[in-house]
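*Asks:* Sequence first, predicted model second:
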Amino acid sequence: MSSVRVDSWVWAVRLTKTRSQATAACRAGHVRVNDQTAKAAQPVAVGDVVRVRLHGFDRVYRVTGLATRRGSASEAAQHYEDLTPPPPPRTERPAPVIRDRGAGRPTKRERREIDRLRGRAEQ
């Protein structure tokens, strides 16, 4: 076996929960093979790079093995290499102005502090 369907592979290596979700992701354009939008029946072979958009984030995988059956998670991890770059570090944000619940609207002074914290300059 030199290739398998991309939707079957995405399901077998546990990137989606169901085969129909994998097919729907392909139809929606969320699966790319070697930087080409993939249809569900497109073959994927060892060495191909598969980019999948899951939960709003792009994940990049290199195919190291062909899987047609869904096995355990440890077995599935042997069929791909994760190439996803690490997310950028979060920036430190100043502590928000915390008001007691039900304390009413902020005063003019408090509103100016809130605007200053949010980066809105006074004019």
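*Replies:* Received it, and whenever you're ready, just let me know what you need. Residues are numbered from 1 along each chain as shown.

*Asks:* hey, let's count contacts and neighbours off CA atoms from now on
*Replies:* Will do.

*Asks:* which residue is nearest the middle of this protein?
*Replies:* In the chain, the centroid-proximal residue (Cα atoms, centre = their mean) is Phe57; its distance is 2.3 Å.

*Asks:* any idea how far that residue is from Arg112?
*Replies:* According to Cα to Cα, to the nearest Å, Phe57 stands 36 Å off from Arg112.

*Asks:* for Ser74, same thing?
*Replies:* Counting by Cα to Cα, the gap from Ser74 to Arg112 is 54 Å.

*Asks:* hold the first one in mind and look at this next one:
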Amino acid sequence: MEKTRIDKWLWATRFYKTRSLASHEVTSGHVQVGGQDVKPSREVKLGETITVRQGSVTRTVVVKGISEQRGSASMAQLLYEETPESVAKREAAQLQRRLAPEPALTISQGRPTKRDRRDMQKVWSSD
């Protein structure tokens, strides 16, 4: 087998949990082959470059194997190889998210109470 539908390949490589979800993501424009948006029926061949966006994570992979059956995760990883640039970008983004503080953690006591708001209004109105 030298080619298969992209939605089947994405499902077999475990990028998406179901084939219908893979098909929806392809239709939504979250998957490109060679930089071009494609349809779920687009056939994938060995050596093609696929860009897959899952939430805030974007991966660029090269097709190394074709399968229409979903197997184990270790077998699925043999079907593609992530490019070094994609790995570097993904790790940099992961580090940035880890170092960036959560906005909710900067609030020391949470939302002000009614009493706190009245006290703040007194201070502001006395100026």
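*Replies:* It's in. Remember, predicted model here, so these are calculated numbers, not experimental data.

*Asks:* Can you tell me what the residue nearest to the centre of the first structure aligns to in the second structure?
*Replies:* Matched to the second structure by TM-score structural alignment, Phe57 of the first structure sits across from Val57.

*Asks:* now the strands for the second structure?
*Replies:* 3-5, 31-33, 36-37, 43-45, 49-54, 57-63, 80-82 (DSSP state E).

*Asks:* The second one against the first structure, how far on average?
*Replies:* Following the fit onto the first structure, the mean deviation recorded for strand 31-33 of the second structure is 0.6 Å by mean Cα distance after the TM-score superposition for the first structure.

*Asks:* Neighbours of Glu25 of the second structure, how many?
*Replies:* As a burial measure, Glu25 of the second structure scores 20 neighbours (other Cα atoms under 10 Å).

*Asks:* Let me fix that, I meant to ask about Gln69 of the second structure.
*Replies:* The tally of other residues near Gln69 of the second structure (other Cα under 10 Å) stands at 12.

*Asks:* okay, now Tyr80 of the second structure: neighbour count?
*Replies:* For Tyr80 of the second structure, the neighbour count with other Cα under 10 Å is 21.

*Asks:* Spit out the contact partners of it.
*Replies:* Neighbour list for Tyr80 of the second structure: Thr13, Val61, Val62, Val63, Lys64, Gly65 [criterion: Cα atoms under 8 Å, 6 or more residues apart in numbering].
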